[in-house]
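> sharing a model prediction with you, sequence too.
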Amino acid sequence: MIPEDSQYQVLELIRDKSDLTQREMAQKLGLTLGKTHYSLKALVEAGWIRAERFARSENKSGYIYVLTPTGVAERLSLAARLLARKREEFDKLSLEIRALEGRLDRDGRS
């Protein structure tokens, strides 16, 4: 499966703008087209999104990506886990910053 950060980013993008092409999604997400395709395929297989065909123009068909009820629940669950992880990272970084500031204060006084 794809990393949680990527899962969340894809689900958020689909929630906000479901009619983007894979190429447009890749560009917005900062991913390669192949990674975007792989991510979408994995999320479809997991049942978090579904792809529905629609006519983009007279000559070709495209897909619109829709969050499923499971996808909506997973997006919220991912958001909670990512927020907890980011808070933990922030707390650790804050401790490191305070320790460095303390060293600078001590070394500056010597």
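Arrived safely.
> hey, let's count contacts and neighbours off CA atoms from now on
Will do.
> please, where are all the strands along the chain?
Taking DSSP state E to define them, one finds strands in the chain at 49-55, 61-67.
> got CSV for those strands, with mean neighbour count and distance to residue 75 too?
Below are the strands of the chain laid out as CSV (neighbours: other Cα atoms under 10 Å; distance: least, Cα to Cα, whole Å):
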stretch, mean neighbour count, distance to residue 75
strand 49-55, 15, 11
strand 61-67, 18, 9
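> put this beside the first:
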Amino acid sequence: MQSRQSKLQEDTDFRILRLLQENPKSSQRELAKALGISLGGVNYCLQALLNKGWVKLHNFQTNKNKLAYAYLLTPAGVGEKAALTGRFLKRKMAEYALLKAEIEAVQQEALENDSAVKNIV
């Protein structure tokens, strides 16, 4: 069973890979804003993804803006993103089922409490 920390890391990896696949030219600042995490956190995660070989950094040398980079998913990164997608969906569907059951229980309690209050008055 995965620890809470490893699940959070896996979710972050999945979200970063997903965003990069949609827009490889995203800056780290844009990724941080989209994910709601710090710029340093994004940098740390991107370095890990680069080290795992799931992402490669491409510099547009012909571009006058020498800071123009693209984060491209490698074939291994595409494969891992597919695996992460399946695990992410499974985890989120389980969370949804638990949340839905809790909402239904709280709604039932509210109805029962409302009925009890009306019977007292």
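Cool, the structure landed. Note that this is a predicted model, so its numbers are computed, not measured.
> out of the strands of structure 1, nearest to residue 42 of structure 1?
strand 49-55 (9.3 Å; Cα to Cα).
> the closest one maps to which residues in structure 2?
The alignment of strand 49-55 of structure 1 onto structure 2 (TM-score structural alignment) spans residues 55-61.
> can you list the residues that contact that stretch?
46, 49-50, 66-74, 77 (Cα atoms under 8 Å, 6 or more residues apart in numbering).
> what does residue 73 of structure 2 align to in structure 1?
In structure 1, residue 73 of structure 2 lands on residue 67 (TM-score structural alignment).
> from residue 69 of structure 2, how far out is the residue most central in space within structure 2?
Nearest to the geometric centre of structure 2 sits residue 15, at 3.5 Å (Cα atoms, centre = their mean). According to Cα to Cα, to the nearest Å, residue 15 of structure 2 stands 19 Å off from residue 69 of structure 2.
> pull the longest helix from structure 1.
Counting residues, the longest helix in structure 1 under DSSP state H turns out to be helix 69-109.
> tell me what angle that helix forms with strand 61-67.
Going by axes from the mean of the first three to the mean of the last three Cα atoms, to 10 degrees, helix 69-109 of structure 1 is angled at 70 degrees with respect to strand 61-67.
> helix 69-109 of structure 1 vs structure 2, average offset?
By mean Cα distance after the TM-score superposition for structure 1, the fitted helix 69-109 of structure 1 averages 1.2 Å away from its aligned residues in structure 2.
> mind giving me the packing neighbours of that helix?
Packed against helix 69-109 of structure 1, as judged by 3 or more Cα pairs under 8 Å, 6 or more residues apart in numbering; DSSP states H and E, are the following elements: helix 4-16.
> for the helix it packs on, give me the average deviation versus structure 2.
Looks like 0.9 Å for helix 4-16 of structure 1 (mean Cα distance after the TM-score superposition for structure 1).
> which strands and helices lie in contact with that helix?
helix 22-29, helix 33-46, strand 61-67, helix 69-109.
> return the most buried member of those.
The highest mean neighbour count among the helices and strands packed on helix 4-16 of structure 1, using mean count of other Cα atoms under 10 Å, belongs to strand 61-67: a mean of 18.
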